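Colleague: A predicted structure for the sequence below; I have some questions about it.
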Amino acid sequence: MNFKAIVLSAVMALGVNTAVAAEAVSVDSLLNLVKQGQARDNKEFQERLKRFNSDKVTQEKMLAEARRERDNLLKESESKESKFQTNETTVAEAQERLTNRMGSLKELFGVLQQVAGDTKSVFEGSVVSSELPGRDVFLRDLIITAGSSSKLPSIEQLEQLWFEMQREMTYSGRISQYTADVVVPTGETTQKEVIRVGGFNVVSDGKYLNWDLDSGRLVELDKQPGGRYTGPAAELESASGTTLTSFWIDPSRGQLLKILGQSPELGDRVDQGGVVGYIIIVLGSIGILLAVWRMLVLIAEGSRIRKQMASDTPREDNALGRVMAVFQANKDADIETLELHLGEAISAEVPKLTRAIGWIKIISVVAPLLGLLGTVTGMIDVFETMSLFGTGDPKLMAGGISQALVTTVLGLVAAIPCVFLHTLTNNRSRELMMILEERATGILARQSEQQHAKAA
């Protein structure tokens, strides 16, 4: 037991000595590291201090240089400010001397600038520019020069202005033929032979052209005026030498032509009538055709009746011949019976002579009523439009009212000839019926005389 205790004590003593030795080694190392760190920090601090002292000298030199440069710039600025004041005074004095020397010329150049501006406006709106392009460039430069206080217009520029004004007046009195760019309604630009009539109109291929200010080119009107205007234009293009021809001139330089092109033609007016307008036209055409047909029939029937009046032999190709045939068939009957037969024969001929005449009269009465119906419906549409968009646009109201009145016009146009033709056909048929009645009365009178003579 004692031996074991001694061994255990020795082992424990050995372990304690080993731990103390390890701890002593670690503390020494830490102390050495601290010493080394302090030495390194002191070294870096000394190096930084050395660099700071070195940079301080450099920065003081740079600061001194910057201050010297600032002083030089301040001196230069004061010198230039003084020079600027001197120059400004010199310029003001020179400007005053220039103004005094110009005197009335200054007003002259003001008038020149105004005249050049007015001339430029005239050239831009003149169709002569289609033959003489590029004139506005010179005038633009002249306007700038005349309005400048540092540059005066030259004698050459004044003479050029005079020449351009005189050339405008000269060309405005000519009829010229030349090639120019023309914008067609499709938007394409083509080269065409055009004829310019003074400063008023330009035509090409029998169509009027208008001068467009924005594009500076001739533009073919989308809708040409009527044939009475385009016809003389085509004649002017085909004229040669000393041939005289008439031509319509637009003194407004295209504005009247645009208005004429926008005004509706006959077909447009008919379209404005709508469905009611087309019904009126159809009825009017039917009435006129019926009247023409009946007039031809009655004229032919009258011609055959006149031939029959010259002959005692009855023929079946006319009304009088058929009435005479009835008399021949009932010649031996008494007067009362014969009168009944003749009356029956005349009554049978009346429908043939008055056929379709009543329809002409009906159409002449119905056409104005349809026109009134179209007008009323059109006015209803106008008032509906006014209720939606108000009355601020008189043009919209006037257009709707004019469309509403078209049906009334169409109704009257259809009714007037129908009334006239109905009167003609009705009178013609009455004349033929009177001939039949007159002949029948004569036949009865002669037959009655013959019977009285036999009885006596």
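Modeller: Structure's in. What do you need?

Colleague: going by C-alpha atoms from here, please, whenever you check contacts or count neighbours.
Modeller: OK.

Colleague: contacting residues for G378?
Modeller: Applying CA atoms under 8 Å, 6 or more residues apart in numbering, we find G378 in contact with 400-401, 403-405.

Colleague: from those residues, pick the one nearest T377.
Modeller: Proximity of the contacts of G378 to T377, judged by CA to CA, is greatest for A404, which lies at 7.4 Å.

Colleague: alongside the first one, take a look at this:
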Amino acid sequence: MTPRSASPDLIALVQAGGPVLWVLCALSVAALALIVGKWLQLASAGVGRFRDVESALSAWRGDSRGRALEILENSREPAAPVIGVAMRGAADSGVDDECVREEVVRQSVGLLTGLRAGLRPLELIAQLSPLLGLLGTVLGMIAAFQQLSTSGSQPDPSVLSGGIWQALLTTAAGLIVAIPALFAHAWLESRIERFRTSLEDAVTRVFTHAATASRVQRDPEGPVAVGERAANAY
């Protein structure tokens, strides 16, 4: 097959599949655009990179709160603003911890919602494509049997076989569209889910360290000294 004949043959193949195959072609283009756009979004946003956040957490655990906040302010990682809110709220004794946690949850939900934008249409394409392919096959089979019934008492088997292979084109096209779309959706969703888990872990480490530090400040001598004082009281 020469390059010149490839394009007309492809168009003829799509035309043989009927209008359902044209719809599947449009869905394949939309799925490809969603996959490429979402991959570029996650790559440009730095999803999966926590180097600056880890550096800020190390400074936070070392009681260098100013240095930790400075690292987060200069960072372009998507988790940095959320961790910064958690650190500022935990460091401010005049702010209720519950309010800080609510604000952290609000910003986290907004961040994750933005990262997941576009995944639902991709999932919908992966689910609808096989069904559309099956619909095209059923319609093609109906048309093939109609032609067979009008051919008289001696039907030509080639009419039926030609109608069947044309009808099966839509099923194959539906699977060709659905399988890569489903794989890409699962891969993108797993990246966002790993990011969500890492974000929750980082926020928890901020609050647990703040709670531990506040207990130490209230009782610098530690729990052992508290036990000794209690024993001496008796």
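Modeller: Yes, it's here. Note that the coordinates shown come from a computational prediction; the quantities given were computed from them, not determined experimentally.

Colleague: possible to save the contacts of G378 of structure 1 as a markdown table with neighbour count and distance to Q113 of structure 1?
Modeller: Putting the contacts of G378 of structure 1 into a markdown table (neighbours: other CA atoms under 10 Å; distance: CA to CA, whole Å) gives the following:
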| residue | neighbour count | distance to Q113 of structure 1 |
| --- | --- | --- |
| G400 | 19 | 49 |
| I401 | 18 | 51 |
| Q403 | 21 | 52 |
| A404 | 26 | 54 |
| L405 | 20 | 55 |
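
Colleague: mind giving me the packing neighbours of the helix or strand containing E156 of structure 1?
Modeller: Assigned by DSSP states H and E, E156 of structure 1 falls within helix 155-171. Under the contact criterion of 3 or more CA pairs under 8 Å, 6 or more residues apart in numbering; DSSP states H and E, helix 155-171 of structure 1 touches helix 104-125, helix 135-147.

Colleague: counterpart of L370 of structure 1 over in structure 2?
Modeller: The equivalent of L370 of structure 1 in structure 2 is L132 (alignment by TM-score structural alignment).

Colleague: buried residues in the helix holding E156 of structure 1?
Modeller: For helix 155-171 of structure 1, burial by neighbour count (16 or more other CA atoms under 10 Å) applies to 161, 164-165, 168, 171.

Colleague: report the contact partners of the residue nearest the centre of structure 2.
Modeller: Nearest to the mean C-alpha position of structure 2, counting by CA atoms, centre = their mean, stands E189 at 3.0 Å. By CA under 8 Å, 6+ apart, the contact list for E189 of structure 2 reads 116, 119.

Colleague: now do it against V36 of structure 2, distance only.
Modeller: Applying CA to CA, to the nearest Å, the value for E189 of structure 2 to V36 of structure 2 is 14 Å.

Colleague: what's the angle between the helix holding E156 of structure 1 and helix 135-147?
Modeller: 140 degrees (axes from the mean of the first three to the mean of the last three CA atoms, to 10 degrees).

Colleague: which residue numbers in structure 2 go with helix 155-171 of structure 1?
Modeller: Using TM-score structural alignment, helix 155-171 of structure 1 pairs with nothing in structure 2.

Colleague: now do that helix against helix 104-125, angle only.
Modeller: 40 degrees.

Colleague: in whichever helix or strand comes after helix 155-171 of structure 1, which residues are buried?
Modeller: Downstream of helix 155-171 of structure 1, the next assigned helix or strand under DSSP H and E is strand 175-183. Neighbour-count burial for strand 175-183 of structure 1, counted by 16+ other CA under 10 Å, picks out 177, 180-183.

Colleague: with stretch 317-326 of structure 1 instead?
Modeller: Residues of stretch 317-326 of structure 1 classed as buried: 318-326 (neighbour count, 16+ other CA under 10 Å).

Colleague: check stretch 333-346 of structure 1 too.
Modeller: Neighbour-count burial for stretch 333-346 of structure 1 flags 335, 338-339, 341-343, 345-346 (criterion: 16+ other CA under 10 Å).

Colleague: same question for stretch 175-194 of structure 2.
Modeller: In stretch 175-194 of structure 2, counting by 16+ other CA under 10 Å, buried: 175-178, 180-182, 184-185, 188, 192.

Colleague: and it, which stretch of structure 1?
Modeller: Aligned by TM-score structural alignment, stretch 175-194 of structure 2 corresponds to residues 412-431 of structure 1.

Colleague: buried residues, stretch 201-211 of structure 2. List them.
Modeller: Neighbour-count burial for stretch 201-211 of structure 2 flags 202-203, 205-207, 209-210 (criterion: 16+ other CA under 10 Å).

Colleague: quick one: the helix or strand harbouring R70 of structure 1 to helix 104-125, angle?
Modeller: Using DSSP H and E, the element containing R70 of structure 1 is helix 2-102. Following the same axes, to 10 degrees, one obtains 110 degrees for the angle between helix 2-102 of structure 1 and helix 104-125.

Colleague: please report how far the corresponding residue of structure 1 for I35 of structure 2 lies from D332 of structure 1.
Modeller: Taking TM-score structural alignment, I35 of structure 2 has A291 as its aligned residue in structure 1. Going from A291 of structure 1 to D332 of structure 1 by CA to CA gives 41 Å.

Colleague: these two: who's more crowded?
Modeller: In this view A291 of structure 1 and D332 are compared by other CA atoms under 10 Å, and A291 has more residues nearby, 27 against 12.

Colleague: which residues touch that one?
Modeller: Contacts for A291 of structure 1 (CA under 8 Å, 6+ apart) come out as 357, 360, 418, 421-422, 425.

Colleague: ok so, going back, let me have the buried residues of helix 155-171 of structure 1 in TSV, extended by distance to R228 of structure 1.
Modeller: TSV is the format used below for those (distance: CA to CA, whole Å):
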residue	distance to R228 of structure 1
L161	40
E164	36
M165	35
E168	30
Y171	27
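
Colleague: what number of residues lie near the match of L370 of structure 1?
Modeller: Neighbours of L132 of structure 2 (other CA under 10 Å): 21.

Colleague: could you measure it against L199 of structure 2, distance?
Modeller: From L132 of structure 2 over to L199 of structure 2 (counting by CA to CA), the distance is 39 Å.

Colleague: ok, Q217 of structure 2 next?
Modeller: Q217 of structure 2 is 27 Å from L199 of structure 2, by CA to CA.

Colleague: just give me the match in structure 1 for A230 of structure 2.
Modeller: In structure 1, no residue is matched to A230 of structure 2 (TM-score structural alignment).

Colleague: which strands or helices does the strand or helix carrying A230 of structure 2 pack on?
Modeller: Per DSSP H and E: A230 of structure 2 is located in helix 222-233. With contacts defined as 3+ CA pairs under 8 Å, 6+ apart, helix 222-233 of structure 2 has no helix or strand neighbours.
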